[in-house]
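Visitor: here is my input, please return the structure:
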Amino acid sequence: MGGSSPCASCKLLRRRCAKDCIFAPYFPPDDPHKFAIVHKVFGASNVNKMLQELPVHQRADAVSSLVYEANARMRDPVYGCVGAISYLQSQVSQLQMQLAVAHAEILCYQMQQEESLAPPPPPPHHHHHQQQVVEIDDKHFLLQNSLAGMPQFTKFTSSSSFNVVQEPLKRESLWT
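Guide: Okay, here's the model as predicted:
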């Protein structure tokens, strides 16, 4: 860096910043926290080795990753960014399940509306009973009961600890 101020790395490490300092392009003097946290988590010599092993065009991305991971490690020393990723994957999974349930409920409401607009079915000669299971995901499914042509839907939740009817999607159900 010559006569200008040393990069954040050299300033923190209290050394002279050479013209060809590997840290200077990625740790400017006006952002000392960026290097401080990376140094605290990974160590300056490890970061130096990592940067030297990478082609120049990949170093900026590597530094961004190191800064991100160092910040994540400060918040969660055990899991780092993997903890954040796991949490977000869990949220995505829950939201996908809620979306599937909402789609199933919309389908049920649409079918109910179609039934109310359609002419009544002819009286059955005999009562036949059919069940159809529509799986939403590995924990939720709909049980469609067709008794004399009238579909009835009930949403179930299955888990290893219990099996209960969680929410009927239509007032009528198989058990009433």
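Visitor: only C-alpha atoms from now on, for both contacts and neighbour counts.
Guide: Will do.
Visitor: ranges for the strands of this structure?
Guide: Remark: strands of the chain, listed N- to C-terminal, are 129-135, 140-147, 150-158, 163-168; assignment by DSSP state E.
Visitor: just send those back as a markdown table, with distance to Gln58 and mean neighbour count too.
Guide: A markdown table is the format used below for these (distance: least, C-alpha to C-alpha, whole Å; neighbours: other C-alpha atoms under 10 Å):
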| stretch | distance to Gln58 | mean neighbour count |
| --- | --- | --- |
| strand 129-135 | 46 | 13 |
| strand 140-147 | 45 | 18 |
| strand 150-158 | 48 | 19 |
| strand 163-168 | 52 | 12 |
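Visitor: same list (these) but as CSV, adding distance to Ala72.
Guide: Written out in CSV, the entries for these read as follows (distance: least, C-alpha to C-alpha, whole Å):
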stretch, distance to Ala72
strand 129-135, 37
strand 140-147, 34
strand 150-158, 35
strand 163-168, 38
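Visitor: Ile106: which of these is closest?
Guide: Across the strands of the chain, the minimum distance to Ile106, taken as C-alpha to C-alpha, is reached by strand 150-158, at 11.9 Å.
Visitor: one more, please, to line up against the first structure:
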Amino acid sequence: MKDSGRRVGGGGSSSPCAACKLLRRRCSQDCVFAPYFPAEEPHKFANVHKVFGASNVNKMLQELPELHRGDAVSSMVYEANARVRDPVYGCVGTISSLQQQIDVLQTQLALAQAEVVRLRLRLSASSI
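Guide: Okay, here's the model as predicted:
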């Protein structure tokens, strides 16, 4: 987990995490967002909040064991950024595009392999 840059311990003022700053609330020591949305990266939470909503993100994180929360946040950030770029398809559009590229490249590979076989046959036939 990344350090959120907040001062831990009692008393004194602390810098709120990106989520609490955007939501304009006090960031407590047990803030579920702080380890994953540091103050230095406000854009991460902004997109996640825009796509999923703070309440839903909070619920999702609360329901997960701590060891899986980092991966969940990474997935939410990736999906939120994809949704901001492509509001209709999000990640599915990216996956579809990549799948089409794979299909084209597999076809090209099969054609190249067939050409190699054809050239080998021609070479072996001419050496007989």
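Visitor: mind checking which of the strands of the first structure is nearest Ser64 of the first structure?
Guide: Put simply, out of the strands of the first structure the one that sits nearest Ser64 of the first structure is strand 140-147, at 40.5 Å, with distance taken as C-alpha to C-alpha.
Visitor: next up, the contacts around Val48 of the second structure.
Guide: In this structure, Val48 of the second structure makes contact with Ala54, Val57, Met76, Val77, Ala80, Asn81, judged by C-alpha atoms under 8 Å, 6 or more residues apart in numbering.
Visitor: at 7 Å what do you get?
Guide: Contact partners of Val48 of the second structure, counting by C-alpha atoms under 7 Å, 6 or more residues apart in numbering, are Met76, Val77, Ala80.
Visitor: again with Arg83 of the second structure
Guide: So, once contact is read as C-alpha under 7 Å, 6+ apart, Arg83 of the second structure ends up touching Gly90.
Visitor: that one matches what in the first structure?
Guide: For Arg83 of the second structure, the aligned position in the first structure is occupied by Arg73, per TM-score structural alignment.
Visitor: how far away is that match from Tyr79 of the first structure?
Guide: Arg73 of the first structure sits 7 Å away from Tyr79 of the first structure when distances are taken as C-alpha to C-alpha, to the nearest Å.
Visitor: which ones among the contacts of Val48 of the second structure map onto helices?
Guide: Met76, Val77, Ala80 (DSSP state H).
Visitor: among those, name the buried ones.
Guide: Applying a neighbour-count criterion of 16 or more other C-alpha atoms under 10 Å, the buried members of those are Met76, Val77, Ala80.
Visitor: quick one, what contacts the first one?
Guide: Residues near Met76 of the second structure by C-alpha under 7 Å, 6+ apart: Val48.
Visitor: quick one: Arg6 of the second structure and Ser14 touch, right?
Guide: Yes: counting by C-alpha atoms under 7 Å, Arg6 of the second structure does reach Ser14; the two are 5.5 Å apart.
Visitor: please, where are all the helices along the second structure?
Guide: Using DSSP H, the helices found in the second structure span residues 18-23, 42-52, 54-63, 66-85, 90-126.
Visitor: tally of neighbours for Ile37 of the first structure?
Guide: The number of residues packed around Ile37 of the first structure, counting by other C-alpha atoms under 10 Å, is 19.
Visitor: could you export the helices of the second structure as a markdown table, including distance to Val32 of the second structure?
Guide: Formatted as a markdown table, the entries for the helices of the second structure read as follows, by distance: least, C-alpha to C-alpha, whole Å:
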| stretch | distance to Val32 of the second structure |
| --- | --- |
| helix 18-23 | 10 |
| helix 42-52 | 13 |
| helix 54-63 | 7 |
| helix 66-85 | 10 |
| helix 90-126 | 25 |
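Visitor: and Phe33 of the second structure, which of those helices is closest to it?
Guide: helix 18-23 (6.3 Å).
Visitor: and that closest one, what other elements does it pack with?
Guide: Identification of packing neighbours for helix 18-23 of the second structure by 3 or more C-alpha pairs under 7 Å, 6 or more residues apart in numbering; DSSP states H and E yields helix 42-52.
Visitor: mean shift between the helix it packs on and the first structure?
Guide: On the superposed models, the aligned residues of the first structure are on average 0.6 Å from helix 42-52 of the second structure, with distances taken as mean C-alpha distance after the TM-score superposition for the first structure.
Visitor: noted, bye for now.
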